[in-house]
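*Asks:* Show me the folded form of this:
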Amino acid sequence: MPRVIRARYENGVLKPLEPLEMKEGEEVVIVLKAGEGSLAQKFYGIVRKHRPKLTRSEFLEVIEEIENEDIRGF
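*Replies:* Presented below is the predicted three-dimensional model:
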């Protein structure tokens, strides 16, 4: 079942910010999502030029739906 886990990149390694409850050696698929300076944030500015009434939260909901579709495809 897909879960969202926050992690920090340190010394070349992604370190989860919470326990994972996984078996040793278990493999996962990682989908990276950038922070505030992300491409999605920049794209929101472009979209707002064409849809000025679109709120940031509405935009991010659509992006999240798209990302979740991609995750389910794995």
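
*Asks:* all contacts plus neighbour counts: C-alpha atoms, from now on.
*Replies:* Noted.

*Asks:* what about the helices in the protein?
*Replies:* For the chain, the helices defined by DSSP state H cover 39-50, 56-72.

*Asks:* can you pull the contacts of the residue nearest to the spatial centre of the chain?
*Replies:* By C-alpha atoms, centre = their mean, the chain has its centre lying nearest to Lys33, at 3.6 Å. Not one residue lies near Lys33 by C-alpha atoms under 8 Å, 6 or more residues apart in numbering.

*Asks:* next up, for comparison:
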Amino acid sequence: MSSRVKVVRARYEKGVLRPLEPLELSEGEEVLVRIERLKEKEKIVEEFYGKRGPAPKELLDEFMLEAEAQ
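*Replies:* Okay, here's the model as predicted:
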């Protein structure tokens, strides 16, 4: 994986975080993990949805994830 930051969703199951998409990591590679509850982010998206004109919710979700990666 390049040095670029990537934000991925994960699910916590039986004591383990499982990413919901493939990760380009080497076996044994260490990474930093920041835990943010998705429900908190969804509240923010709902609050701002449509404030600057119509936009699909999926697009707002994508922008939110990209902004967090910066």
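
*Asks:* closest one to Met22 of the first structure among the helices of the first structure?
*Replies:* The closest of the helices of the first structure to Met22 of the first structure is helix 56-72. By C-alpha to C-alpha, the value is 18.9 Å.

*Asks:* Residues touching the closest one, excluding its own?
*Replies:* With C-alpha under 8 Å, 6+ apart as the test, helix 56-72 of the first structure has contacts from 2, 31, 40, 44.

*Asks:* If we use 7 Å, what do you get?
*Replies:* Tyr44 (C-alpha atoms under 7 Å, 6 or more residues apart in numbering).

*Asks:* okay if I get the helices of the first structure as a markdown table plus mean neighbour count?
*Replies:* A markdown table is the format used below for these (neighbours: other C-alpha atoms under 10 Å):
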| stretch | mean neighbour count |
| --- | --- |
| helix 39-50 | 13 |
| helix 56-72 | 12 |
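
*Asks:* can you tell which of those is closest to Pro16 of the first structure?
*Replies:* The nearest among the helices of the first structure, by C-alpha to C-alpha, is helix 56-72 at 18.7 Å.

*Asks:* which residue sits farthest out from the middle of the second structure?
*Replies:* In the second structure, by C-alpha atoms, centre = their mean, Gly53 is the one farthest from centre (23.6 Å).

*Asks:* ok, now how distant is Ala69 of the second structure from Lys51 of the second structure?
*Replies:* Distance of Ala69 of the second structure to Lys51 of the second structure, given as C-alpha to C-alpha, to the nearest Å: 23 Å.
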